[in-house]
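>>> Got a predicted model here, sequence first, then my questions.
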Amino acid sequence: MSYFILGRVAIGGVPLPLCSFRIPAGFPSPAADHIEQQISLDEVLNIRAPHVYLASISGDSMQGAGIFDGDLAVVDRSIEPVHGHIVVALLNNEPVCKRLCVRGREVILLSENPKYPPRYVLEGDDLAIWGVITSSVRSHV
């Protein structure tokens, strides 16, 4: 799985309406009288922060975690990566999106698709973690 960094989001996002109820699948459309407030997705996803960037994901190795080919990942560089986080990393100059597994001094990058084996980070490997994925956005069209 690889990704493409899209860059920082421009300041001044557009506020969108937020409905005051959850919409069950199949509900035709929310009525205007149920709109509770205006929200901005860049504020909800915290993508205005200077330590946050967006990356486009490619491949199917993280589909078990709900991250699919073409998804847009919100990556936060300020979060200290720990065991269990999904991270964007550079392993031997290859960008990857994997689940971080730390067992003592052993570091493993795990796919969330059984088709792909775990990647053990060995002594001679060069690993740099570029951030923790906090959210992902998927287009359905």
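The structure has been received and is ready for your questions.

>>> drop to CA atoms for contacts and neighbour counts, all remaining ones
Fine.

>>> Which helix or strand contains residue 46?
Using DSSP states H and E, residue 46 sits in no helix or strand.

>>> Number of residues surrounding residue 80?
Other residues near residue 80 come to 10 when the count uses other Cα atoms under 10 Å.

>>> Next: the one 10 residues further on.
A count of neighbours around residue 90, defined by other Cα under 10 Å, yields 16.

>>> what's the span of stretch 25-36, first residue to last?
This stretch, stretch 25-36, spans 20 Å end to end (Cα to Cα, to the nearest Å).

>>> and if you look at stretch 103-115?
So stretch 103-115: terminal residues 23 Å apart, Cα to Cα.

>>> what's the answer for stretch 110-123, then?
Across stretch 110-123, first to last residue, Cα to Cα, it's 17 Å.

>>> which parts of that stretch are buried?
By 16 or more other Cα atoms under 10 Å, the buried positions in stretch 110-123 come out as 110, 111, 112.

>>> Likewise for stretch 124-140?
Here stretch 124-140 shows 127, 129, 130, 131, 132, 133, 134, 135, 136 as buried, counting by 16+ other Cα under 10 Å.

>>> Ok, stretch 36-54 next?
So, applying 16+ other Cα under 10 Å, buried residues of stretch 36-54: 42, 45, 46, 47, 48, 52, 53, 54.

>>> Stretch 17-30 too?
Going by neighbour count (16+ other Cα under 10 Å), the buried part of stretch 17-30 is residue 19.

>>> want to compare, so here's the second one:
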Amino acid sequence: MPRGGKRSGAGRPKGTGKYSEPTKAIRVPESMVERILEFARSGGFKLPLYGGKVAAGCPAPTDDYIEGMLDLSEQLIRDPASTFFVRVTGYSMINAGIHPDDILIVDRSIEARHGKIIIAAIDGELTVKRLHKKAGEVRLMPENDDFEPIEIAPEETLHIWGTVTNVIHTV
């Protein structure tokens, strides 16, 4: 008689468990079990997205139609394996809408090109600035006139950690 494997008629009938649908056994790191269970219990992290738009000028009539459910991670994170979050200190990027205590979403897989806002380490110290590459020169530009651009000298070590994709800003 063979051992192991699926046996006809064994187990709970499909769809009769606490999730009211078929389930699948998976292996996950023990450190993530509680977070995964909480996610499953809550039904995910999707919130309602209303179909109407809100006017930033004159008031407009309201629309109570729910367009669908919105998962912020699907909207804000393109590549989860290469994305991280970092909290901001200081005022050098205030004119770009980046304020102290904001959370930046940073993607390491996006190429750091001229004009992009990046997280960089200069000789081991982190900063958030707009990347300026021109004629072989590299500068990190603030978005506040009270701050000076950072010129990257040939003897300095510049390491770009990633490109800022979104800002989470509390109002």
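Happy to help now that I have it. Because the structure is predicted, anything quoted here is derived from the model rather than measured.

>>> Which members of the buried residues of stretch 110-123 of the first structure are positioned in strands?
residue 110 (DSSP state E).

>>> Which of the buried residues of stretch 110-123 of the first structure sits closest to residue 79 of the first structure?
Taking Cα to Cα as the measure, residue 79 of the first structure sits nearest to residue 110 out of those, at 19.0 Å.

>>> What's the match for that closest one in the second structure?
For residue 110 of the first structure, the aligned position in the second structure is residue 141, judged by TM-score structural alignment.

>>> try residue 96 of the first structure
Per TM-score structural alignment, residue 96 of the first structure is aligned with residue 127.

>>> okay, the helix or strand containing residue 130 of the first structure sits on what stretch of the second structure?
Using DSSP H and E, residue 130 of the first structure sits within strand 127-137. Strand 127-137 of the first structure corresponds to residues 158-168 of the second structure when matched by TM-score structural alignment.

>>> that older thread, and the match of residue 96 of the first structure, how far from residue 141 of the second structure?
With Cα to Cα as the criterion, residue 127 of the second structure and residue 141 of the second structure are 11 Å apart.

>>> which residues sit against stretch 116-124 of the first structure?
61, 106, 107, 108, 109, 110, 111, 127 (Cα atoms under 8 Å, 6 or more residues apart in numbering).

>>> out of those residues, who's nearest residue 74 of the first structure?
The nearest one, if we look at those relative to residue 74 of the first structure and count by Cα to Cα, is residue 61, at 17.4 Å.

>>> Can you tell me what that closest one aligns to in the second structure?
So, by TM-score structural alignment, residue 61 of the first structure is matched to residue 92.

>>> Determine the number of other residues adjacent to that match.
Neighbours of residue 92 of the second structure (other Cα under 10 Å): 22.

>>> what sits against it?
129, 142, 143, 144, 146, 147.

>>> Setting aside sequence neighbours, what's the nearest residue to residue 68 of the second structure?
residue 49 (5.5 Å; Cα to Cα, 6 or more residues apart in numbering).

>>> Wait, a strand at the one you found?
Yes: remark: residue 49 of the second structure belongs to a strand, assigned using DSSP: H, G, I helix; E, B strand; the rest coil.

>>> Quick one: map it onto the first structure.
Using TM-score structural alignment as the criterion, the counterpart of residue 49 of the second structure in the first structure is residue 18.

>>> Show me the strands in the first structure, by range?
Using DSSP E, strands in the first structure cover 2-7, 16-19, 35-39, 52-58, 72-76, 86-91, 94-103, 106-110, 119-121, 127-137.

>>> Distance of the nearest residue to residue 17 of the first structure once chain neighbours are set aside relative to residue 128 of the first structure?
Counting by Cα to Cα, 6+ apart, the nearest residue to residue 17 of the first structure once its immediate chain neighbours are dropped is residue 38, at 4.5 Å. Look at residue 38 of the first structure and residue 128 of the first structure: by Cα to Cα, they are 38 Å apart.
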